[in-house]
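structure for this input, please:
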Amino acid sequence: MLENKASKHDAVYDLKGLNCPLPVLKAKKRLAAMQPGSRLWLETTDPLAVIDIPAFCADSGHQLIETASVSGGHRFLVERGEQQS
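The predicted structure follows:
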């Protein structure tokens, strides 16, 4: 069961059209500038993002709150963790 704590105030980062490794690299930079506990929607079209984004979150201490398949790609709701890497 997915938690649906998404707020209309969560920021959206459009990474559509970018291929591996750019979605992860750009998400890493954007999340680094955010406060711990902040949430960010990542929107991607790269098919590898379904592997790369969860792995990035696990490695970086961020929490993957929700994933969704959407027309032409995927959306990921990531909560900024305490750890900076």
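
switch to C-alpha atoms for all contacts and neighbour counts from now on
Fine.

ranges for the strands of the chain?
Along the chain, the segments classed as strands by DSSP state E run 11-14, 39-44, 63-70, 73-79.

tell me which of those is the most buried.
strand 39-44 (a mean of 23; mean count of other CA atoms under 10 Å).

what sits against the nearest residue to Pro54 once chain neighbours are set aside?
Nearest in space to Pro54, with sequence neighbours left out and distances taken as CA to CA, 6 or more residues apart in numbering, is Leu64 at 6.6 Å. Counting by CA atoms under 8 Å, 6 or more residues apart in numbering, Leu64 makes contact with 54, 57, 76-79.

to compare against the first, here's the next sequence to fold:
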Amino acid sequence: MDYQIDVVVDAKGQKCPMPVLLASRAIKKLESGQILLVEATDGGSKRDIPSWATDTGNELLDNNSEDGVHRYLIRKK
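Below you'll find the model as predicted:
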């Protein structure tokens, strides 16, 4: 499914907890219903980003990994 991405967070090369912190800062600037794409290379993000999305009440629409880059689509609540 294709989504209209409103903001992209490039957290590639950042270690924990930076991908979550960068995503948190970015999503605060979005309106409800807008979509955030987070790209990270830290393996911990595979656990941390989905947990953060759930804990904050936002919707994890998709996550996938390709060539060592983990991508997360999150819709703001």
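
so what number do they get for TM-score?
Once superposed, the chains reach a TM-score of 0.92 (TM-score structural alignment, normalised by the length of structure 2), with 77 aligned residues with a CA RMSD of 1.1 Å.

map the residue nearest to Pro54 of structure 1 across to structure 2 for me.
Applying TM-score structural alignment, one finds that Leu64 of structure 1 aligns to Leu60 in structure 2.

neighbours of His56 of structure 1, how many?
Quick fix: residue 56 of structure 1 reads Phe, not His. Using other CA atoms under 10 Å, Phe56 of structure 1 has 18 neighbouring residues.

chain neighbours aside, what residue packs nearest to it?
In this structure, Phe56 of structure 1 finds its nearest non-sequential neighbour in Val24, 7.0 Å apart by CA to CA, 6+ apart.

hang on, the one you found packs against Ile53?
Yes: taking contacts as CA atoms under 8 Å, Val24 of structure 1 lies within contact range of Ile53: 6.4 Å.

give me the aligned partner of Met18 of structure 2 over in structure 1.
Looks like Met18 of structure 2 aligns to Leu22 there (TM-score structural alignment).

wait, what's in contact with its match?
Counting by CA under 8 Å, 6+ apart, there are no residues that Leu22 of structure 1 touches.

quick one: it from Asp46 of structure 1, how far?
Applying CA to CA, to the nearest Å, the value for Leu22 of structure 1 to Asp46 of structure 1 is 10 Å.

and what of Met34 of structure 1?
24 Å.

more crowded one of the two?
Taking neighbours as other CA under 10 Å, Met34 of structure 1 and Asp46 compare with Asp46 leading, 20 against 14.

thought the more buried one was touching Pro21?
No: Asp46 of structure 1 lies out of contact with Pro21 (CA under 8 Å); the separation is 9.4 Å.
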